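Enquirer: Okay, predicted coordinates and the sequence, questions at the end:
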Amino acid sequence: MNDGPEWFAPKALGFGSGRPIAWQGWAVLAAYLAILAGLAHAYAEHLAIFLPLTAFATFLLLLIAAKTTRGGWKWRGWPRRRD
């Protein structure tokens, strides 16, 4: 179990985070979207600069989401049948 803050819900199926469940998660997501909008505006004509900065911002979002997801990131698959 994750002892840190819980800002994101786990996905019901699959691997990763679901939607934000705390204001901090919504703030992180809003900041990410604002950063992407700013990068798109500032570097619209410079794809060689825009793509690495976007990849780095996405990496930071995923890192924060992984550290603050309730129960951590793990595979959540279909329930097994018990015969």
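Expert: That came through, no problem. Residues are numbered from 1 along each chain as shown.

Enquirer: From now on I want contacts and neighbour counts done on CA atoms only, so please keep to that.
Expert: OK.

Enquirer: how about the closest residue to P20 other than its chain neighbours, what does it touch?
Expert: Residue nearest to P20 in three dimensions, not counting chain neighbours: F8, with 4.2 Å by Cα to Cα, 6 or more residues apart in numbering. Neighbouring residues of F8 by Cα atoms under 8 Å, 6 or more residues apart in numbering: S17, G18, R19, P20, I21, A22, G25, A65, T68, T69, R70.

Enquirer: structure B:
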Amino acid sequence: MVTPRERYWFPAKRFGWGWGFPTCWQGWVVFAAYFVVFMLGVIFLRGRERAVESIAFVSVITLALLLICWKKGEPPRWRWGGDCS
């Protein structure tokens, strides 16, 4: 039985290393959730008053986003434009 080709939530960037904006709804949900949680952290942690907690919070949610991109995104590698395949 042939399995359908896996669809990446986050495509590789055309230039450089990493991922671009999402290409499907699942990726947009992850991206929106990251933004909402980030903004809630900004509101409730108040960076100047609780700097260490704010840095730790942003680090943890960013690491979670990167892990999701790594798992559900196109394999990262350096790209210099042209054909991205």
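Expert: Perfect, thanks for sending it. As the structure is a prediction and not an experimental result, all values here were calculated from the model.

Enquirer: TM-score them against each other, please.
Expert: Scored against TM-score structural alignment, normalised by the length of structure 1, the superposed chains reach a TM-score of 0.81; 76 aligned residues with a Cα RMSD of 1.7 Å.

Enquirer: which SSE is the residue sitting nearest the centre point of structure 2 in?
Expert: Among the residues of structure 2, the smallest C-alpha distance to the mean C-alpha position (Cα atoms, centre = their mean) belongs to L65, namely 4.2 Å. Element membership of L65 of structure 2 [criterion: DSSP states H and E] is helix 51-72.

Enquirer: What about V37 of structure 2, how many residues nearby?
Expert: V37 of structure 2 sits with 14 neighbouring residues when counted by other Cα atoms under 10 Å.

Enquirer: Structure 1: which residue goes with that one?
Expert: With TM-score structural alignment as the matching criterion, the partner of V37 of structure 2 in structure 1 is I35.

Enquirer: Just the buried residues of the host helix or strand of that match, please?
Expert: The secondary structure element spanning I35 of structure 1 is helix 23-42 (assigned by DSSP H and E). Of the residues in helix 23-42 of structure 1, those with enough neighbours to count as buried (16 or more other Cα atoms under 10 Å) are G25, V28, L29, Y32, I35, L36, L39, A40.

Enquirer: compared with structure 2, how much does that helix deviate?
Expert: Between helix 23-42 of structure 1 and the aligned residues of structure 2, the post-superposition mean distance stands at 0.5 Å (mean Cα distance after the TM-score superposition for structure 1).
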